[in-house]
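Engineer: Here is my input, please return the structure:
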Amino acid sequence: MARIAVIGAGMGAMAAAARLAAAGHRVTVYERLSTHGGSVGRFERDGFAFDSGPGLLHLPAVWRDLFVKTGKEPLEQCVELTQVDPASRHVFADGTDVLLPNASRAGTVSALEAALGPGSGERWGEFLGRARDAWERSRRPLLEEPLPADTSPFARDPYPALRQGLLRRSARTLGEIGTRELRDPRLAVLLGSHAMAYGLDPRTAPAAAAVLPYMEQTFGSWYVKGGLRALADAVYERCLARKVEFVLKTAVTGVLEKDGRAVGLELEHGGPVEADMVVSGAPVPSLFENHIVALDHREERPHRRPGARTGRVAVHLALRGGRPDDAVHRTVVHAPDPAAEWDAIDAGRTGPRPTVVVMRPGDPLLRPDDDHETVTLTATVPAALHGGQAWDDAAGAAADRMVEAAEAAVPGLRERILWREVRTPDDTRRDTAWAAVPAPALAGGAGAFLPAPNAGPLSALYFAGGWAHPGGGLAHAGMSGALVAGLIVEGADFRGSR
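Structural biologist: Predicted structure coming up:
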């Protein structure tokens, strides 16, 4: 039985902790905040409650596997899961409006054909077929196995892009897929919004990012009753049931090293802690920027990757008036000029009217009564503003633009607002130690879209969570916990989860 110290109580870290404790190890989690969950937080006021992180769950099988492997109670006995249908509504700048069903390729093709015109649904369906090929080629090595020492095979893009034009050149980016293969600006915007949700610019994201809409439209979107925070609470309770110890309000200031091996933690208060192994669920960038882990200057820092510059603004709205029965859980109100939106992000500015995701859960547990409604708006923004401007100074104007855009999804929204709470990348930094939001691992792009490997630069040091392989997203964080536990329990013989 090994003594394992875990940095942070985020979802990836807790997933690793529960699995390691179930394998017989003595696991202690050190969290600088007063609660668990990391980015899967909760904001409450006056009987209203909001998820302060992700609002929907994709690939719930990842978390079902965790609960099966760590106890007798399956996930569905711990939280109530429901499929969201329709999965999403999309409002385009020209006024086109389309509802996409949950986990139905045929239904999606029909909906797009009806809303966007003949041939549009067929082109999207053919694209999803190619995206499926990319998924099947990359799923196991990119999601279910640890990153190998030689990552050069991932430099090749698995998406089988069509070869078109005089030069017969295939699409190399997600944006080029939209232009060359989908051939409708609205379909291109729909495609790009799946990359934007993870902070990726479709103009530079590799063609392999086609797996993102494929995963969502194949495996569906799920809601956890009470909000995604209920899932974080369930994982925390599973850790406690497996005898994981949590030490809250305790910041880690360093990883102790001896002969190239991690041997414990240095704490801000309470002295050093000895350990046989260390698992860090903290954002990998913060570990090196804050000198918690020393890194040889010859090594490339593992957070210098596309997507690490973007964060999110969230606007939580407490509304008077009940939620209509025909309200859609998630609506994406697309920006009139996505290129200008990304130019502004690249320049570190809030820019023009953004793409806004409107979440209307319709969950009675999140509102004081049926005469009120909770709505959350989110937009992708620069993690840091140009010239060192504080997000607190820009948040109000950004929120105003988001509310204005969201009226396309919720008519009369501004007149219904009782109060609003605005959360910026600065709040993300306070909650998770890093302002940017990590993107999932993607093949292609010359290997630039790979996160940090789960095995750290020191022996007996491991990385879990969204900044470690296989990258950002709630499902990916759970996979990282499984990979770390496998590496520790099975050692060099571990070849990935089954």
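
Engineer: hey, let's count contacts and neighbours off CA atoms from now on
Structural biologist: Will do.

Engineer: Could I get the full set of helices for the stretch 251-400 of the chain?
Structural biologist: Secondary structure of the stretch 251-400 of the chain by DSSP state H, counting those that start in this stretch: the helices cover 284-289, 338-346, 391-406.

Engineer: Show me what the longest one is packed against.
Structural biologist: Right, the one you point to is helix 391-406. strand 310-320, strand 356-359, strand 372-382, helix 413-416, strand 417-423 (3 or more C-alpha pairs under 8 Å, 6 or more residues apart in numbering; DSSP states H and E).

Engineer: to compare against the first, here's another:
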Amino acid sequence: MARIVVVGAGMGAMGAAARLARARHRVTVVERGDTYGGAVGRWERDGFVFDTGPGLLHFPAVWRDLYIKTGRRELAEAVDLTRVDPAVEHRFADGTAVLLPAALGGARQALDTALGAGAGDRWAALLGRARQVWEATRRPLLEEPLTGPEQRGELAALEPFPARRQGLLRRRAPATLAELAAEELRDPRLAALLTGVVQDYGLDPVRAPASAAILAYAEQTFGTWYPAGGMRALADAVYKRCLDRGVEFVFGASAARVLARDGRAAGVELADGTRYLADTVVWGAAGMGQPPSGSSRFSLLLALRGARPDGTPHRTLVHADGLTVSVLRPGDPALCPDGAHETAVLSALVPAQGQGTVDWAAPDAAADGADRLLAAADAAGLGLGERVLWREARTPLDIEGATGVPGGVIPGPALAGLGGAFLAAANTGRLPGAYRVGALAHPGGGLAHAGMSGTLAAGLINEGPDWRGSY
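Structural biologist: Take a look at the predicted model:
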């Protein structure tokens, strides 16, 4: 039995802690904040409840596996998960609306009806090629640990997206997702379906590799899910599992550095000088390695008068004037004071603090951003503005405060292509006995990927450095 200190109480860190405690290690989690969950936050006022981080769950199998491997109760006994169907509604400035069911066959028919004959076939053909990328990269990019430069080089060399043949010649494969969408989907509205989904992962389609199309494929194939009570219910369940396994949590404890002895990790020192000695350190917070670059999100939490109209989609993407606004309206009674009210969360990809022209600390920045999102939603016919009881804006600075990631950057998932520019930090740290988990570690950001980082780090610790993932 080893003494292990886990830095941070985010989802990937808690996943690692539960697995390590199940293997009979003595695990202590030190967290700088006053709660757990990392980016999976919750905000409440007047009986209204909002998720302030991810609003939907992808790859619930990651968390089901955690429950199976760390105890007898299954995840379904702790969290009531429902597949979102229809999967998403898309609305465009020209008045076009596309309601996509969860099943691909139904999606093809819906696209042909809304966008014209052949749109469904083009969409299905692109997702079919994305499936090839998924099958080729799923294991090395998601299920195997990243432990050193040699392996990083192998991942960087993965073919990002297969080139199409034209006659006897093979055409150059598009480098970015935006290029792929424009070239193969042709209709700008159909292309926006692809790029809009990817933006929900914190990725700019103009910069993201073409292989990001696997995210749309995975959503279409494996679905999107919602836990009753909001995403925080998942964080609650993982935290409870950690406690059941004997994990100790220390909140209000900001880790400053990893201690070393005899050339290997030997514990953690807090900002106040307190030391936690350990045989192994698992770092699941910002502050180890180079600060990330990338995009962030601006969110608007709306408390609405009136009940949610029947037939309202859980998720709508509004495409207008170069802006994609995600609108989540779960219709969950646990989120409202009564049946005469509704909640909605609007969000859009924005530059992180210090990485664009907007200073999110400026007096009018939050109000201007809120006005823009609400105007886009109402221009698309959602009719939310007239129902607003009150609203609360969340800027990249709020994300920075919740996660500790400079500028409020939202790390994207690890992706093939563009010379490895979208690979995250290795699961092994600079010192022997130090490991990384969370959105800044392989396999990158997003709830599923962060959860897998915990699986990978725990596997390396429990099984040894030659462990290459579970089959």
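
Engineer: Let me see the ranges of the strands in the stretch 201-350 of the second structure.
Structural biologist: For the stretch 201-350 of the second structure, the strands defined by DSSP state E, counting those that start in this stretch cover 224-227, 248-251, 255-261, 264-270, 275-277, 280-283, 295-305, 315-320, 323-328, 341-351.

Engineer: hey, which of the ones you listed is tucked in deepest?
Structural biologist: Across these, averaging neighbours per residue (mean count of other C-alpha atoms under 10 Å) puts strand 280-283 on top, at a mean of 28.

Engineer: residues in the first structure aligned with that one?
Structural biologist: Under TM-score structural alignment, the match for strand 280-283 of the second structure in the first structure covers residues 277-280.

Engineer: Same question for stretch 423-435 of the second structure.
Structural biologist: Aligned by TM-score structural alignment, stretch 423-435 of the second structure falls on residues 450-462 of the first structure.

Engineer: Quick one: end-to-end distance for that stretch.
Structural biologist: Its start and end residues considered, stretch 450-462 of the first structure measures 16 Å (C-alpha to C-alpha, to the nearest Å).

Engineer: contact partners of it?
Structural biologist: Contact with stretch 450-462 of the first structure is made by 146-147, 257, 260-263, 276-280, 284, 295, 302-303, 305, 440-443, 463-464, 467-471, 480, 483-484, as judged by C-alpha atoms under 8 Å, 6 or more residues apart in numbering.

Engineer: Can you point out the buried residues in stretch 170-177 of the second structure?
Structural biologist: By 16 or more other C-alpha atoms under 10 Å, the buried positions in stretch 170-177 of the second structure come out as A173, P174, A175, T176, L177.

Engineer: Which among the helices of the stretch 251-400 of the first structure is found nearest to R309 of the first structure?
Structural biologist: Checking the helices of the stretch 251-400 of the first structure against R309 of the first structure by C-alpha to C-alpha gives helix 338-346 as the closest, at 8.4 Å.

Engineer: for the first structure, which helix is longest?
Structural biologist: The helix that spans the most residues within the first structure, counting by DSSP state H, is helix 120-139.

Engineer: Now that helix on the second structure. Mean distance?
Structural biologist: Helix 120-139 of the first structure, aligned to the second structure and superposed, deviates on average by 0.5 Å (mean C-alpha distance after the TM-score superposition for the first structure).

Engineer: Packing partners of that helix?
Structural biologist: Helix 120-139 of the first structure packs on helix 105-116, helix 211-219, going by 3+ C-alpha pairs under 8 Å, 6+ apart.

Engineer: so that helix versus helix 105-116, what angle?
Structural biologist: 140 degrees (axes from the mean of the first three to the mean of the last three C-alpha atoms, to 10 degrees).

Engineer: on average, how far is whichever helix or strand comes after helix 120-139 of the first structure from the matching bit in the second structure?
Structural biologist: Toward the C-terminal end, the helix or strand that comes next after helix 120-139 of the first structure (DSSP states H and E) is strand 163-164. Compared with the second structure after the fit, strand 163-164 of the first structure shows a mean deviation of 4.7 Å (mean C-alpha distance after the TM-score superposition for the first structure).
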